[in-house]
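In: Pasting a predicted model and its sequence here:
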Amino acid sequence: MIRTTCVLLSSLFLLSSAFAQEADTPRRINQAIFNKIEYHFNQQETDSIYALGSPKFKQSLSLQAFQTVMSQQLYPLGQIQSAELKNYEKGTGIYKLNFISTPLQLVLGLDSLNKIDVFLFQPYAGDPAPEKTPPTESGNTSASKFDRYVDSVALSYSRKGHTHALAIGIINAGKTSGFYYGETETGNKQLPDENTLFEIGSVSKTFTATLLAYFTQLQQVSLDDPITKYLPDSVAANPDLQRITLMQLANHTSGLPRMPDNIEASAASNSLDPYHGYTKEHLYTYLKSYKAEIPPDSLYQYSNLGFGILGDILSTVYGKPYDEMVKEIICQPLGLKNTTEHPNPDSQYVAKGYNEKGAETPLWTFDAFTAHGSLKSTVSDLLLYAKAHFKMPETDLEHALALTRQFTYFNPPDTDIGLAWHMNVVGDELIYWHNGGTFGSSSYLALTPDRKMAIVVLSNTAEPVDSVALAILKYMLK
């Protein structure tokens, strides 16, 4: 048992601009600090945890004593597989920590200055018995009210005049719901359904990050490996690449730009299909002459290029193309039947894409950038994918999914980053999310494992669906 006093991290979870209207609450701050502690614990970064201590804490417990307690009593339990806030009252949160062998609970208390005042590990006390609730009225009025709200938000999107199909999937309170609007092609009068495929764009990055986490779980790679370890010698010789790690590709801190500057000059460049024809040879040519303007790990800079490189490296490690990796490692174990880079036209229907003016536009071909945005998927598959994040990790894949949600970088003033996932606190809940878009689609996926809640919004129009998803998500979290 440990009872110590620690200091609040100087950089708390801050909200993205999308969530800027949400006011900070003591519970939210408590959860934000816990997430920092969880990350350092799982990395066994004892010095980093100790560095959070207040002067009073450091006077009462030396670094050597703290290291002894952590290394002899706590780290032998292994990593925290998942955690859940079980109770919060008067500035103190009680968290259930799931280890492989046995759960513990952490009592985490903050003082009036938001410094950690209580840091107490205990045997887990167990879940309280559920309170009895009166019978609900017939008619399912609460569900109907929610359905009407979803309709109102969705119809405001669908009635803009240039939008087409809109598909929404929701997991909430143990129930899975689907809402479908518009038409999959102009004039066909055909609603989308749970099995209609859409381009999901950069939501694909979460699948790529899962592949990286999976190979990390199997110890085939390390997150801290330099990328030059997996690149051809002629490319790896570039000193400006040698400080970039696999993790920095996955959390957008590599310093690499959003796009390589030679993509428009590639022979087959197409203004409506911008990645088509950009090959591995083009990519390696760019990397050989790359000059870093931003040092790695110094700044969050969203990079499609970084994920293109990551996908190339993972394909080298696995010995198969990206689409086959996704199918064999993620889709088959999770039962995702319609998530693919290359849909079968005889058995899988992909909604046609329309640009921001409502004109039809081709689906994208990604070539060397396949790992950053090439996947097509459905509401049904993405909800199954979200549900897999709710499980207590047992398999290598489930451990990989959990690893993608571990904090890796703080990006003030917007959001925290895992592996691909963006992380924000909405209300009192930690939300993992990613959006995506092509010239003919828009997508959004968000989930909160603690509440076993998720939302998927897919459109075949290049009109962002973020506002639709966020409005519904905030309603769900009331």
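Out: Structure received.
In: going forward, measure contacts between C-alpha atoms and count neighbours the same way
Out: Noted.
In: got the contact list for stretch 313-323?
Out: Residues from elsewhere that reach stretch 313-323 (CA atoms under 8 Å, 6 or more residues apart in numbering): 211-212, 220, 227, 230-231, 311-312, 325, 340-342, 370-371.
In: Use this one as the comparison:
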Amino acid sequence: MRNIVLFIFLLSSVFCLAQPSEGEKIKINLLIDTVANKMLKKPLIHSTSIAIVYQGKEYIGHYGELEKGKNNCPNNETLYEIGSLSKTFAGTLAAKAVCENKLNIEDEIQKYLPEGYPNLKYKSHPILVKHLLSHTSGFPNMIPLEANIILQDFTNHDTPAKINELHRNYRQKDFLRDLHKVKIDTVPGYKYAYSSAGSEIIAFILEKVYKTKYEKLLTDYLAKSIAMQKTKISLSDQEAIKLAVGYHSDNSMITSAMPQLPWGASGNMKSTIPDMVKYMKFQLKNNKIVAKSHESIFKVDPEFSIGYFWNIATDDKKLGTYYVHHGGVPRSQCYIYIIPKYDLSTFIITNQSGMNTAKVMEDALNEIFEKITQ
């Protein structure tokens, strides 16, 4: 989670690169080429897209083949599943609601739920909105609870199919029903435990606050405030054609897309690289909403804390305080880094998801950070 990440390509392989300008831009593009080259030599990795925003300039590179042997390099129109990076968007909307005095993170979540949930507390200690945002609510990672058992064997080739089947026709009403099955075994706000279920509830709370469906609330805000026109939860048939295929673990067969989750806030967003560049620039501008979303809510240890779903790290003295999140679905993994000290942000994604994928991206990112900040 504190890992540093990026994925890059093989210069001698099939690749396409966003147009460089002179001087420093050429130097950074060559750096991206170098790390991508190393990345695509790793087992199972055969495609990646990388974006860097540095001191107001943007750099985009696309490398490899989405399908081995098909010469289909990703491009600026390719839609990627960004997995749990979706949570940072939910955190941004929650920060917006707080800035507009529509939401208080000290509120008990029961205030927003449609019926009584006496199980959502530990003794006399209720779950507050801030506990959901900081992964300290005591919720399990996933609801339905069976998903947690399936994901224990993540690399099994059957795992994506089992997850898809579990979520087939699983709707918001089913989630709210299964919320009664949750057992809280520690005081909320005391212990960090990552929970996708918690971010789904944040989406539900935002719907109540704004009296608008979460997906519309999200896409309207992204389009109007950040000019992100191609970042969505649900895709039209025409858009779905541009969705990147991907591979799970060491399975050579194309893996099906992530199933639709009840609200989609925890892992259903899709985006293009140019749209992610806009998001990176938005994060670096650090306006009132961004600043709120970057505020620490819970300190895990002296070098790591949690904001509005953002991981906040101070463990690297050279990089200073930075904000990071990993995203993963069964056929894609990515990282985003926001590093204010250097006016730097990076986004890296590959259409492969296995136990070593994050490490491959981290190695690439480490080299990028080292060279840019030297």
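Out: Alright, I've got the coordinates. Only a predicted model underlies this, so the values are computations on that prediction, with no experimental measurement involved.
In: so what number do they get for TM-score?
Out: Here the TM-score for the pair of chains, by TM-score structural alignment, normalised by the length of structure 2, is 0.82; 337 aligned residues with a CA RMSD of 2.7 Å.
In: picking up where we left off before, wait, which of the contacts of stretch 313-323 of structure 1 is closest to residue 296 of structure 1?
Out: In terms of CA to CA, no member of the contacts of stretch 313-323 of structure 1 lies closer to residue 296 of structure 1 than residue 227, at 11.9 Å.
In: Would you mind measuring from the aligned partner of that closest one in structure 2 to residue 205 of structure 2?
Out: Residue 227 of structure 1 maps onto residue 109 in structure 2, with residues paired by TM-score structural alignment. Using CA to CA, to the nearest Å, we find residue 109 of structure 2 at a distance of 8 Å from residue 205 of structure 2.
In: go on, residue 83 of structure 2?
Out: Counting by CA to CA, the gap from residue 83 of structure 2 to residue 205 of structure 2 is 21 Å.
In: What of residue 108 of structure 2?
Out: Distance from residue 108 of structure 2 to residue 205 of structure 2, by CA to CA: 11 Å.
In: Between those two, point out the one with more neighbours.
Out: Neighbour tally, residue 108 of structure 2 and residue 205, criterion other CA atoms under 10 Å: the higher count belongs to residue 205, 21 against 18.
In: Could you look up the SS state of the counterpart of the more buried one in structure 1?
Out: Alignment note (TM-score structural alignment): residue 205 of structure 2 maps to residue 313 of structure 1. Classification of residue 313 of structure 1 by DSSP: H, G, I helix; E, B strand; the rest coil places it in helix.
In: buried stuff in the helix or strand harbouring residue 40 of structure 1?
Out: In this assignment (DSSP states H and E), residue 40 of structure 1 forms part of helix 26-42. Using 16 or more other CA atoms under 10 Å as the test for burial, helix 26-42 of structure 1 gives 26-41.
In: Tally up the residues packed near the aligned partner of residue 417 of structure 1 in structure 2, please.
Out: Counting by TM-score structural alignment, residue 417 of structure 1 corresponds to residue 306 in structure 2. A count of neighbours around residue 306 of structure 2, defined by other CA under 10 Å, yields 23.
In: just checking, residue 306 of structure 2 touches residue 314?
Out: No: with contact defined as CA atoms under 8 Å, residue 306 of structure 2 does not count as touching residue 314 (11.5 Å).
In: picking up where we left off before, export the contacts of stretch 313-323 of structure 1 as TSV, with columns for neighbour count and distance to residue 118 of structure 1.
Out: Listed next are these as TSV, based on neighbours: other CA atoms under 10 Å; distance: CA to CA, whole Å:
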residue	neighbour count	distance to residue 118 of structure 1
211	26	37
212	27	36
220	11	39
227	21	41
230	18	45
231	18	47
311	26	43
312	22	46
325	19	45
340	21	48
341	22	49
342	13	53
370	26	47
371	33	43
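In: which residue sits closest to residue 406 of structure 1, ignoring its sequence neighbours?
Out: Residue nearest to residue 406 of structure 1 in three dimensions, not counting chain neighbours: residue 418, with 5.2 Å by CA to CA, 6 or more residues apart in numbering.
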